[in-house]
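Enquirer: With the sequence up front, the predicted model follows.
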Amino acid sequence: MKNEEKKTQEDIREMVKDINFAMLCTHAKNGHIHSRPMGTQGMDKDGNIWFLTEKDSGKIDEINANANVCVCYASPSDNTYVCIMGEASEVNDPKKIDEYWTPLAKAWFPKGKDDPNLTLIKVNAHEAEYWDSDSNKLVVGIKMISTLVTGKEYTDEGAYGTVKF
């Protein structure tokens, strides 16, 4: 991928706004990376990413031990991939929970937004890395087959880069 126009924080927000689930990667006690899918509640104007979770979850323990996290978004149908690195923290604020609560969240939190075990994870983003292509899956597939037939290296006119928050 070639590095095209430089994207901005707002571009990153736009790239991930319709991707409802991300992989939240934390550091496990044994030092290994621990990843799990999480429903993104939103990204605020400052680039912070918000997730609902339980206070007694292992995620909170891992974040308290090492706040450095990575949040990965993928939309293969759009050829859009974004990894956001930052520091996570627990935010136990009923007003914020109310702000980020959605009816769909009740599927994961059946006791509702007033559950005393419900809390938020806030990821204060520092940097994002993105891979983005305007080509759809069919075009990418045809290009890949063409490279196999011709023996030439696969090149895509997509963009790759980083954005500081």
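Expert: Right, received. Where do you want to start?
Enquirer: Could you use CA atoms for every contact and neighbour count after this?
Expert: Noted.
Enquirer: For the longest helix seen in the chain, enumerate the helices and strands it packs against.
Expert: Taking DSSP state H as the criterion, the chain has its longest helix at helix 137-150. Counting contacts by 3 or more CA pairs under 8 Å, 6 or more residues apart in numbering; DSSP states H and E, helix 137-150 packs against no other helix or strand.
Enquirer: Okay, one more to line up with it:
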Amino acid sequence: MTTQSPCIKKTPAGTALTEIVLLVFRLDGALMDAAEKIAAPAGLTAARWRVLGAVLSEPRTVADIARNMGVARQSVQRLSDALVAEGLLTMNDNPAHKTARLATPTPSGRVAIANLSDRQTRWANLIGAGFDIQSLDEHMRVLKHLIASVEKNHASIE
């Protein structure tokens, strides 16, 4: 005979957060679809664009990229290996760590990103036009707070 644990009742905040999570999942799908369409003419996928974009301003390790993107390190490693094979990314020695090399876009990688920049800017301007800047700033603040809270409480998941 098995015993069932008592059902925990969701608080109003828990219910609202669950709805937000479901909307964020839907938004993630829509954003990835848009990113695929933006990246394709530059010869990239959305995932490869994300990895290249993560190292445009400064070199980063695969682990750092994965952490910032919230994905598995192995996924970023596979994408990085493919980008290296295509001549879009290079892995350089890391003075701070013997084995964790630093990913940096090659000149060809920078050209690929530059080739999709106008498409991404037009898309962002189109979507952003439906909002006032104060509203976008508030949404950004709330999302950053949610991310911090989820990351802080990650270990409490049973």
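Expert: Now that the structure is in, tell me what you want to look at. Not measured: the values here are computed from a predicted model.
Enquirer: so what number do they get for TM-score?
Expert: Scored against TM-score structural alignment, normalised by the length of structure 2, the superposed chains reach a TM-score of 0.24; 76 aligned residues with a CA RMSD of 5.9 Å.
Enquirer: coming back round to it: only the buried residues of the longest helix of structure 1, if you could.
Expert: V140, K143, M144 (16 or more other CA atoms under 10 Å).
Enquirer: now for structure 2, which residue lies nearest the mean position of the chain?
Expert: M69 (3.8 Å; CA atoms, centre = their mean).
Enquirer: Please report how far it lies from S75 of structure 2.
Expert: 11 Å (CA to CA, to the nearest Å).
Enquirer: Which residue, other than its chain neighbours, is closest to V69 of structure 1?
Expert: Leaving aside its sequence neighbours, V69 of structure 1 sits nearest to T26 (CA to CA, 6 or more residues apart in numbering; 5.1 Å).
Enquirer: My guess is that neighbour contacts K59. True?
Expert: Yes. Shown here, T26 of structure 1 and K59 form a contact pair, counting by CA atoms under 8 Å, at 7.3 Å.
Enquirer: Which elements pack onto the helix or strand hosting G14 of structure 2?
Expert: For G14 of structure 2, the element it lies in under DSSP states H and E is helix 12-39. Using 3+ CA pairs under 8 Å, 6+ apart, the elements in contact with helix 12-39 of structure 2 are helix 46-54, helix 107-128.
Enquirer: Pick the most buried one from those helices.
Expert: helix 46-54 (a mean of 20; mean count of other CA atoms under 10 Å).
Enquirer: tell me what it is packed against?
Expert: Partner elements for helix 46-54 of structure 2 (3+ CA pairs under 8 Å, 6+ apart): helix 12-39, helix 73-85, helix 107-128.
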